[in-house]
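Undergrad: sharing a model that was predicted from the sequence below.
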Amino acid sequence: MSTNFNNGYLELIIGPMFSGKTSELLEIYKKCNFCNIPVSIINHNLDIRYHDTMISTHNKIMAPCIQTNKISDIWFGSNTIFNSDKYIPHKLLRESDVILINEGQFFPDLYETVIDMLKNNKKVYICGLDGDFERKKFGFVLDLIPMCDSIKKLKSICSLCRDGTDGIFSMRLTNETEQTVIGADNYIPVCRNCYEKRMIMHRKSEKV
């Protein structure tokens, strides 16, 4: 973890579903608390699967967080924010040396807000999916690669092989075609071969 607080720092923690991204974020949170470093966690309002005011791993390890649809609503001050329910989280973020962002792919204002955080010498750690169920770019996490100090690509274990093969893609188990479909039960991590086999089967079924 970067401890030079006279300079901004950005680390991206990316990977498929069930690769331990949120767990990685919470480890940083624990280190900050142990070292008495002011830290805040931001989570998207779409992610309330286990709690509506706490960030949680799939194993139910939790920590308090700021829930919002747009980070900029909390980060940037305005004449109205001081008389709103956003003032306390705004103050918390501004006073934090380290800012942890969960589910980064969901935030439409991720890029411009994070850039401003870096200009204010914040240490920013973002975890998010590097691709959607079609292996296409998801949100704006990848746009921050040219601006980041470090990238950590996490892997899961293929749920179909079950032999220890790395799971590097998120396979959707349902038939929805929208990019954003919430629910851990709707996805499994798979390896490249299993993903390609499933796509071949899907194309054949479409022709029937």
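TA: Now that the structure is in, tell me what you want to look at. Numbers count the residues shown, from 1 in each chain.
Undergrad: contacts and neighbour counts: CA atoms only from here.
TA: Noted.
Undergrad: the protein: strands as residue ranges?
TA: Assigned by DSSP state E, the strands in the chain fall at 9-15, 39-44, 54-56, 62-64, 66-68, 98-101, 123-129, 150-153, 156-157, 166-167, 169-172, 187-190.
Undergrad: dump the ones you listed to CSV, plus mean neighbour count and distance to residue 115.
TA: Converted to CSV, the strands of the chain look like this (neighbours: other Cα atoms under 10 Å; distance: least, Cα to Cα, whole Å):
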stretch, mean neighbour count, distance to residue 115
strand 9-15, 24, 9
strand 39-44, 24, 16
strand 54-56, 23, 23
strand 62-64, 16, 24
strand 66-68, 21, 18
strand 98-101, 26, 13
strand 123-129, 25, 10
strand 150-153, 14, 15
strand 156-157, 22, 30
strand 166-167, 24, 31
strand 169-172, 24, 28
strand 187-190, 23, 31
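Undergrad: alongside the first one, take a look at this:
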Amino acid sequence: MKSGRLVLIVGPMYSGKTSELLSYVEIYHLGKKNYKAFKPSIDNRYDETFIVSHNNTRVKAYPIKEPKEIFKILEGNEKAVFIDEIQFISEELKDIILNLIDKGIDVFCSGLDLSFKNNIFPTTSILMGYADEVIKKKAVCHECGEYTGTISYKTIENGGEIDIGGFDKYIAVCRDCYKKLNEKQKKEQKINMNKLF
């Protein structure tokens, strides 16, 4: 049996990761091949049971809490599995995906590679090592307007590193603008602290 392949689409927010994932779904749909799509149940920004891109393209998906739930949902005749927002799924996803590939199923995943603190997301990072193809997307920097955005920047100071949101909380920026925004934020925090004392 021929092995499946793993294609990983990574990058910052607003770089078109989910749109690209859905373009692969369309290829399998047009080819009349069976597939299933999954998303972390924690991500219900646009819809609980659909993968939805920022431009409102959508596909029916199964929300999961644990990677092993994928096996319970598959019917055994799928040619491909699509998984969105992999950064919110545990690292056990790697074992599930490798198992699917061994069974001849193609797997397509999309997700953030870096948090707004510029730290790697472990699940995404691990899967990049196993991928047959990694597509690294960029976004237009919200600050300078250049097509060099590689980092998601959080514009409000609440929530932890895992804090789901959209334009209400995040922008995509390039490295230089990320540095400038962080320096500006530190100065503002220092001024605010000085006002308290």
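TA: Nice, thanks for sending it over. These numbers come from a predicted model, not from an experiment.
Undergrad: quick one on the thing from earlier: let's have the strands of the first structure in JSON lines, adding distance to residue 141 of the first structure.
TA: Below are the strands of the first structure laid out as JSON lines (distance: least, Cα to Cα, whole Å):
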{"stretch": "strand 9-15", "distance to residue 141 of the first structure": "8"}
{"stretch": "strand 39-44", "distance to residue 141 of the first structure": "14"}
{"stretch": "strand 54-56", "distance to residue 141 of the first structure": "19"}
{"stretch": "strand 62-64", "distance to residue 141 of the first structure": "22"}
{"stretch": "strand 66-68", "distance to residue 141 of the first structure": "17"}
{"stretch": "strand 98-101", "distance to residue 141 of the first structure": "11"}
{"stretch": "strand 123-129", "distance to residue 141 of the first structure": "7"}
{"stretch": "strand 150-153", "distance to residue 141 of the first structure": "11"}
{"stretch": "strand 156-157", "distance to residue 141 of the first structure": "19"}
{"stretch": "strand 166-167", "distance to residue 141 of the first structure": "20"}
{"stretch": "strand 169-172", "distance to residue 141 of the first structure": "16"}
{"stretch": "strand 187-190", "distance to residue 141 of the first structure": "19"}
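Undergrad: out of those, which is closest to residue 140 of the first structure?
TA: strand 123-129 (9.7 Å; Cα to Cα).
Undergrad: nearest spatial neighbour of the most centrally placed residue in the second structure, chain-adjacent residues omitted?
TA: Geometric centre of the second structure, nearest residue: residue 111, 1.7 Å, by Cα atoms, centre = their mean. Using Cα to Cα, 6 or more residues apart in numbering and skipping residues adjacent in sequence, the residue nearest residue 111 of the second structure is residue 85, 4.4 Å away.
Undergrad: need the counterpart of the residue nearest to the centre of the second structure in the first structure.
TA: Alignment note (TM-score structural alignment): residue 111 of the second structure maps to residue 128 of the first structure.
Undergrad: mind listing what that match touches?
TA: 12-15, 21, 102-105, 141 (Cα atoms under 8 Å, 6 or more residues apart in numbering).
Undergrad: that one and residue 52 of the first structure, how far apart?
TA: 19 Å (Cα to Cα, to the nearest Å).
Undergrad: could you do residue 74 of the first structure as well?
TA: According to Cα to Cα, residue 74 of the first structure and residue 52 of the first structure sit 17 Å apart.
Undergrad: more neighbours: the two, which one.
TA: A side-by-side neighbour count of residue 74 of the first structure and residue 52, using other Cα atoms under 10 Å, places residue 74 first with 25 against 17.
Undergrad: now residue 118 of the second structure, nearest residue through space, not along the chain?
TA: residue 151 (6.9 Å).
Undergrad: my read: the one you found touches residue 172, true?
TA: Yes. Using Cα atoms under 8 Å, residue 151 of the second structure and residue 172 qualify as a contacting pair, with a distance of 5.7 Å.
Undergrad: common neighbours of these two, please.
TA: Listed contacts common to residue 151 of the second structure and residue 172 are 12-13; contacts here mean Cα under 8 Å, 6+ apart.
Undergrad: list the contacts of residue 156 of the second structure.
TA: 169-170.
Undergrad: how near is the residue mapped onto it from the first structure to residue 92 of the first structure?
TA: Matched by TM-score structural alignment, residue 156 of the second structure corresponds to residue 174 in the first structure. Plainly put, residue 174 of the first structure is 39 Å away from residue 92 of the first structure if you go by Cα to Cα.
Undergrad: kindly report the same for residue 172 of the first structure.
TA: Distance, residue 172 of the first structure to residue 92 of the first structure, by Cα to Cα: 37 Å.
Undergrad: list the contacts of the nearest residue to residue 26 of the first structure once chain neighbours are set aside.
TA: In space, and not counting its chain neighbours, residue 26 of the first structure is closest to residue 63: 7.4 Å by Cα to Cα, 6+ apart. Contact analysis of residue 63 of the first structure by Cα under 8 Å, 6+ apart lists 26, 54-56.
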